[in-house]
Each structure stands twice: as C-alpha cells, then as structure tokens.
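In: Fold the following and give me the result.
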Amino acid sequence: MTQLDGEIAARVPAMGDFAASVPAALSGFDSHVRAMRSGGWSRRFRRMLWILDSAIVVASAFLVPVVLHSYAFAANGMLPRAALQSSIVMAIWLCALSWSHSRDVRVLGVGAAEYRAVFNAGAASVGAAAVLFLLVQAESRSFVFLAIPFGTLALLAERWAARRWLTHRRSDGQFRSKVVVLGQRADVEYVTEQIVKKLGAVYHIVAAVMEDTDDVQSLQRGGNLVPVYNTVQEVPSIVQKFGADAVIVAGQLARGSGFIRELGWELERTNTELAVASSLTNVAGPRIRFRPVEGLPLMHVELPHFTGTRHVFKRVVDVVLACAAIVVLSPLLGVLAIAVRQDSPGPALFRQVRIGLHGAPFTMFKFRSMVVSAEQDLAALTQLNEGAGVLFKLRADPRITRIGKVLRRFSLDELPQLFNVVRGDMSLVGPRPPLPSEVANYDGFVHRRLFIKPGVTGLWQVNGRSDLNWEESVRLDLYYVENWSLAGDVMILWRTFRAVVAPNGAY
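Out: This is a model prediction of the structure:
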C-alpha cells in the first residue's frame, strides 16, 4: 500500500476508558468493512481449496474402489452397496478436512500446519471408516488401505501446488494480510523487521503505533515507508483507515493487559484479528499449553526432552534414510571422489574433528574442497575473516580448489557425512557441527547446541548459512534443539533440497 497522505480523519481525545475513545463513526463503517473482508482474497482462496479438495475426495472415494472392483461388484449385484460405502467415506473425509481446520486462513500458505491438518484428516478418516465398516461388516480394505491414503497424497500434492501459486501471487504484492503493529518502540521495530525478513510475502505492514515515542514519523521496511502513529486510542481508527486484517501487539504494553482485552472487543466490530507476539521467542507451539484455572488463563511451557522414544525413532529414520541415500547416490559419490582427486593433489575425503552430542569429539567426513595445506594456511587469513562470531568464513578464500567451488555451492561436499549419520556421530537434521575451537569460545547458554546430535542439514543451512550473523545462527540452533519434531525434520529436509537448487550463503 502507498504511503497515506495526511492524518487520521477523526481525532478523538482520550477519556480514561478505552471504549469511550473509539470514534463514533466506526460503527458506520462496520457493514462496509465486513463486506470488503467477506469478499477478500482469503474467502476466494478457501473456496477454491474446497472445490479442489472435494474433487479429489470424490475421485478417491468413488473411482478408486469402484473401478478396481467394478466387475466383481457388478457380477454380485453389489455396485449400489459400493456406491453407498463410497458416499459415506466421502462425507466422513470432507467433514474431517473441515474439523482439522485444513482450510483455516491462519494456516494457508504458512509452515507445515496446513500439511499436518490434511494428513490428520486422512488418518482420522481411515480410523473412522475402518471402525464403521467393521461394525456393519462391510468391505473396507479398498478404502482403508488404498483410497484414503492415495487421496491424502493427492490432497497434499494439491495443497503444495496451491501454496506455490499463492506464494507467486504474494510475491507480486497480492493476497497479503494487512497488519498494524502496536507496542513499545523497540518491540515494534523488532517485530516489523522480523515480519519483513521472514514473513514479508505473507503480511503487509500498513501502519505502526508506538506508545512510548512521538519523534518517529515512519519506518523503512522492505522498501516501503510505514507510517507511525503515537496515539494508542486511535488504533481502531487506524485499522479502519487502512482496512487492516489484523493488529499485532508487539511485547508488553504500558497500559497493561486490560487494554489488550478491550482492544480485542473493539476490533470484533470490524472482524479484525488480534495477535500478540510472545516474548518466548524460542518456544514453539507444541510446547505451549493454555490451561485455564478458575478463570485464570495460564500458559504452561513444557520442558524440552532430549531423550526418549521420539529420539529413538529419529535415530531409526536417520539410519534408514542415510543408508538409502548412500545406495542411490553411490554413483555420484564415486564420480565426485574421482573429480576431487583429479583436480588437485591430495585425498578425496577431508577428515576433521568436530564436537558432537554432549561435547564428544568425532571425525567428520567431507569431500575435500580446499588444498591439502588449508589448515596450515589458515593463520595467514585470520585478519580477513568475514564469518559470524567464532566462525571463520571468507567469500573469496584462496584455499578453495576449482572443483571445491562447485561442491560448496551446491553442498555436495557434505554428502560423505551420510556415513557419519550411519555411524551415529550425526543426524540428518540438527545443529551445525562445531569445531573444538568454536566450542572453546562458547559463552552463556550456547552449549545447549550440544544437547542433541549435530546434523548434515538444519535451520542454519536453509536460512542463509554463512550469510547469517552469529546471534541468528545460535538462535536458530537453540530453537531447533528445544523444539524439534519429526514433521519439522521432514520440512527442513525438503527445504534443503530447495536450498541446494538455489543456494544462498554457500561459500
């Protein structure tokens, strides 16, 4: 949105009670805003998803079992019964997709929540269909073992394609939610910066309201000039003026929680959502539980677990996938080894001591991308270090060989670490494996990175790698250590493939 000219049309003085400060003209715009929102992009996009979901569910529930068994059904006069069973499965499945909030505007195009909702709906449909058909003694194998799983895969593919389309449209400035950010100056600046950096294609910041300063007129964010206001009472008017879809409260407000509650009541009149940015920046949703006790809403943060069944299953998945990858990639590994040997004198593999789980050292394998004397030449290059924190990085490192530049650009030099995964030194996904010299310079809680095994890939690799500063690298690693999940690992592996195709920060 372009920068607004002038000030808010209606200025109303504060009257102590927040509700009394809401402009009287606000109610006159309610119907207009509701009509605008109801015909907005989210409703059209959700309608499109409903049509596509229904088509896939119908095709899976009707065509798969009926086509596979049409001759048997027809010979035994069971075709009407099969059609009835398909209709029941279709109804259960469509209801499950709605109950799992798979088309909720909060999950559309953001994170893995949408895929998880679709998968959960399919799993619930399998269970419900199996129990129902068992009770009525009906044939259900085609639905339980073929139709619903096949359809769930098709739904996931459809949602992926829809997300790609939505992302493309958002990159053109369309289909983005307009937000107003409210809070103290430091909190507003931080939250707006993070939105533009990480969710710029999802949210469009149309205005900011700072309650502790009056000397800031605008913020430069993502190439846009965001107007800044300092009169908190005018938040509903600002929302109305910009047609905002949501208000994000950044951190704690001087006016207290009562103000946030009353603000939420006022925003209800325009169907504007209220979101609060938690100060628990390194705590993920699965560890947060809201448990009201006698009307007091308590937010419980569960302790992270670094051992247990989930970690055992993670190890099993690591071994299976790493062994499969080694078998499939063995021709490529052989070609790369020969190329490294032919490019410069020295072995194909580079062995280096890294620090793993609980600070235990191990030997990490990589394809050699530098000259053999790289370790000895390091001292002469320390003055040119461009790395973050305790890391040493140099974009134009003279020690890198010709083939090494290609290997590093596409992360091919990391492939031998699959053998480290099989040996148990590393995991497929985890924090970056640090050098002993780096660990020696850790301070504070950075040692928590060593609470789980380092990974071949991780949040650090798919979020910019060497382009990240030290603080951001540590934050990403600590976030993963405390909040990892198998579903999150799958998403990181998928993003790794994308990062390899379009490398960023790899040098």
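In: From here on, just use CA atoms for contacts and neighbour counts.
Out: Noted.
In: Okay, helices next: where are they in the stretch 101-250 of the chain?
Out: Using DSSP state H, counting those that start in this stretch, the helices found in the stretch 101-250 of the chain span residues 113-135, 141-142, 148-171, 185-199, 235-242.
In: Apart from its chain neighbours, what residue comes closest to Glu193?
Out: The spatial neighbour of Glu193 that comes closest, neighbours along the chain excluded (CA to CA, 6 or more residues apart in numbering), is Arg221 at 6.8 Å.
In: Next, the second sequence, to be compared with the first:
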Amino acid sequence: MTAVIGYAARTRALAAPNSRIRRILPVGLLALDAAIAAITTGAAALLDNGMSFDPDSADLATRTSAPLLVLGWVVVIGLGGGYRTQVLGGGADEYKRVLNATLAYSGIVAFVLFMAQADVSRSFFLFFFLFGLPALLLARWGARNVLHRARSKGHLGVPVLIAGDNRHVDQIHGILDQARWLGYRVVGAVTPADEIGAAVGNVPVVGTTDDVTEAALRADAEVILFAGGSSTSAQDLQEKVWDAEERGIGVVVAQSATGITTGRATYRPVGGLPLMHLGAPAWAQATRIGKRTFDVIGASALLFFFSPLFLFIALRIKLHDGGPVFFQQSRVGRQGVPFRCAKFRTMVTDAEDLLAALHVATGYDGGLFKMDDDPRITKPGRWLRRYSFDELPQLWNVVRGDMSLVGPRPPLPIEVAQYDAAARRRLHVRPGMTGLWQVSGRSDLSYDHSIRLDLYYVDNWSMLQDLHILWRTVGVVFNAKGAY
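Out: Purely as a prediction, here's the structure:
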C-alpha cells in the first residue's frame, strides 16, 4: 500500500501537465474544426460566384454570413457531443457524431436559406458540405493518430483504478495494457475482501471494493473502472458510482459489471423507476440488404482491381513447388452453415499431415492454432501472409454470400464445437475477411480476446463502423503487425 501511495506522489507532478493537456484537447479539436469550416467556406466562395466576401463591395448580411456558417457548424457538432472527452480517441462514435451533426446542420442551413430565399447557388451549398465533411473526418483521423502515438509512448494517460474480482481485473488490465493508445494507465486495483492477498498479475491491490472511492483517492486515480465482481447488486454499484462522482472521480463501467450491452438500450422512467428497453440486436441489421449490397459491389470491384495481382501470385506459387495454387478449408458461416473458404496456398502440400505432430510439440490445447515460425509455410507463403494477400480469394466467398467484407473471423468446425452459448453469437452474422480482430492485433491476440472482439462487433454493428474497420485494415495490412 505504501509503495503505491509513494508511486502516486512521485508521478503527480508529471501527471499534472498531462492532465492540463487532456482538458484542452476538446478546445483544440474545436479550433481545428472551425479552421476547416472557415477554409471550406472561403474555398466555396472562391469557386462560386454566388457569394462574395469582398469587404468593400459586400453588404452587412453577406459579410456576416461566412462567420455564422462556421460558428453554426461547430456549435451543432458540439451539441451533438463531438467534443466530449469520452468519445475522443477511440471507436467509431466520434466520427458518427461529427457525421450526424454535419448532416443535421446541412438540413438546417438548407431550410434557413429556403425560408429566407437567400441568393446562394446550389453549387456553393453542395461544395460547402461535400468538401467540408470529408475534410472534418480526415482531420479527426489525423488528430486521433497523433493522440494514439502520444498515448502509446506513455503521454496523456488517464490514471485508472480497476474494481472487480481477480479474474476480471486481470482480464481488463491485459486489454488496457495491450491497447495503450486508449490512454488508460492502471495505477492499482481493488478486489472483494475475500480475495485480498491473491496475486493479480502485476497490478498492485490498494484496497477492497467496499472502499473503492477512498482507494482511488489514495492511488491518485482520476477514473474508476468497474468490472465484474466490483459490486454485490445493482444498487450497490449505483451507490459506488454516486460516491465516486461526488468526489470528482470519473466512472467507466465494463459490460462484465452489468451483463448488458447498452448500445441498443433506451430508458423510460415509470413511477421513478428507469426501465431499460432493448431494441433489435445490431446483428439483425447486419444481415439485411444494405450490408449485402455493399459487400457484393465492393468485393466485385476489388476482384477486378486485384486481377493482375492474382495472376502474379498464382504464377509465383506454381513456379515454387508445382503444387496447387489455391487451398480450400472448411469453415463455419452464418447460423452454423459450413462453407469452403478459399485462400492462396502458403504451406507445403502435406501441411495437414504435419499438423498433429506440431500440436504435440507446441502443447496445443484447443482454439485457433497459430505458430510464430510455422515450419510448414513456404517462401512465397511468408510474403503472402505478411500482407494478407493469401486471403484475397475470399473476395469470391463474399460475392457468393458465404462471407462479408467485415465481420467476425471465420471459425474452424473444431472451434465451433467448443463454443459456449456466448461464443455462438458470433454465428449470427456472416464471417468477414477483416474485422475488429484484424485491426486490433491479428495473430498477436489471444483466442479469448479475439472472441471478445467478435462478440462486441456482433452486438454493436453499424455501417459506419464497417467503413472505419476497412479504413484501418489498410494500415494494419501494410504495417504487417501480428501477421504470421
């Protein structure tokens, strides 16, 4: 306990500047958005004669219209939650808020211009938003990358205390340690009184879940992350949250603490009791015609674009050892329906016969089998795997309807046979060529972590998230991290 308090005291001076910078991050983003909106307005005016900003010739209404357009844009983004610290730097929610706010603002501006019968050309209006929206999203992406790099190097981290039983504390800490770009710096943990004394990885235990707020203050934590086992009942958890908030400590609640995914939840008070209504699950939306149409068009276009690369890869494999170009393996698709998953062959022709011996040599005990230096991989196969080119034939699986461009990792039948009730939820949607597992670490992820990411995708699907994952996949593939 003393060591933890001493550590907090030694790092308090270092953390103070970080804390100040974190507080002004929303202001910096607001200034960035305002600058982009101003540049967009000026560019639209220069490219269109429908509005003049010459101070010597423009009247008062014209001179004030540009600043009002800029101000209104950032105000609507702010009202839409685009500058809330909780959404900055992680997930697709930040982009979604900027997108929705911009679409809403375009409707507001169009209505005002129509009612005022303003003399503004359609080309100015279209350029203003069609150029401005991508520019805003691209700027957010750039700012997020800068923030992620700073966090990965240990800067701008938020001191976090994890509350929960030993198993959940260890699980949450592993996730946060792997995803340092999230900016959570674990300074300690509190566990139930009957688990005090048990080791929790390398996380110092600074108290019990009964005095979680006091422990957070002692450890100089700015946020308490409540995980499974942190409370004995919903009322107990609520009281702990109230106590933390009254002391000025931020609160994050992991799904494991409640067992409910709240992304599709709405609350309706009845007699002072807030009732949580769960809407249709996100996976139901992910199976509809919109996503399928996007898959077919996108996969067909990519097949045409990569056709020269297909020919080069096929020749490279054939000339290496004379074996077959493609390797087909049985995988399990939506609702448990098996299909043949196509890949470029990256292993020796008798790879399946050597698998049993490798299982014994590596102590394989279930799940997806991966080796950092698999001796069965051929020379061209290593290059193909490094950049995931071996998976390009799966585009044909997407066109056929076996797979999707984005989705859970396609599992083997032996994996599905070991699924519990939770893991079987992965089968509600088509497996994907890429997904959260791909952009979060690929083969560096543990089996349990991969399953957890897939379940999150199934429960929180959105088209915007799919586009975000596809965008991130490009960087992950060329970075080649976690590919083997």
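In: now the helices for the stretch 251-400 of the second structure?
Out: Counting by DSSP H, counting those that start in this stretch, the helices of the stretch 251-400 of the second structure are 282-285, 289-305, 307-321, 351-362, 379-386, 394-400.
In: Can you say which of the ones you listed is packed in most?
Out: helix 394-400 (a mean of 20; mean count of other CA atoms under 10 Å).
In: which strands and helices sit next to it?
Out: Judged by 3 or more CA pairs under 8 Å, 6 or more residues apart in numbering; DSSP states H and E, the packing partners of helix 394-400 of the second structure are helix 289-305, strand 338-344, strand 404-406.
In: CSV please, covering these and showing distance to Leu69 of the second structure.
Out: Output for those, formatted as CSV (distance: least, CA to CA, whole Å):
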stretch, distance to Leu69 of the second structure
helix 289-305, 33
strand 338-344, 51
strand 404-406, 37
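In: Which of these sits closest to Asp210 of the second structure?
Out: Among these, the nearest to Asp210 of the second structure by CA to CA is strand 404-406 (42.6 Å).
In: about what we covered before: same list (the helices of the stretch 101-250 of the first structure) but as a markdown table, adding mean neighbour count and distance to Arg423 of the first structure.
Out: Shown next, in a markdown table, are those (neighbours: other CA atoms under 10 Å; distance: least, CA to CA, whole Å):
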| stretch | mean neighbour count | distance to Arg423 of the first structure |
| --- | --- | --- |
| helix 113-135 | 19 | 31 |
| helix 141-142 | 14 | 40 |
| helix 148-171 | 17 | 33 |
| helix 185-199 | 17 | 35 |
| helix 235-242 | 20 | 57 |
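In: Just send those helices back as CSV, with distance to Thr363 of the first structure too.
Out: Putting these into CSV (distance: least, CA to CA, whole Å) gives the following:
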stretch, distance to Thr363 of the first structure
helix 113-135, 37
helix 141-142, 49
helix 148-171, 39
helix 185-199, 35
helix 235-242, 57
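In: So which of the ones you listed is nearest Pro292 of the first structure?
Out: Pro292 of the first structure lies closest to helix 113-135 among these, at 24.5 Å (CA to CA).
In: Quick check: closest non-adjacent residue to the equivalent of Leu97 of the first structure over in the second structure.
Out: Taking TM-score structural alignment, Leu97 of the first structure has Ile77 as its aligned residue in the second structure. Excluding the flanking residues, the one nearest Ile77 of the second structure by CA to CA, 6+ apart is Ala101, at 5.1 Å.
In: For the equivalent of that neighbour over in the first structure, give me its contacts.
Out: Under the alignment (TM-score structural alignment), Ala101 of the second structure pairs with Ala121 in the first structure. Applying CA atoms under 8 Å, 6 or more residues apart in numbering, we find Ala121 of the first structure in contact with Trp93, Ala96, Leu97, Trp99, Ser100.
In: which of the residues you listed are buried?
Out: Trp93, Ala96, Leu97, Ser100 (16 or more other CA atoms under 10 Å).
In: What separation is there between the second one and Arg103 of the first structure?
Out: Yep, that's Ala96 of the first structure we're talking about. 11 Å (CA to CA, to the nearest Å).
In: For the residue nearest the centre of the second structure, give its distance to Trp437 of the second structure.
Out: Nearest residue to the geometric centre of the second structure (CA atoms, centre = their mean): Gly91, 3.8 Å. Here Gly91 of the second structure is placed at a distance of 14 Å from Trp437 of the second structure (CA to CA).
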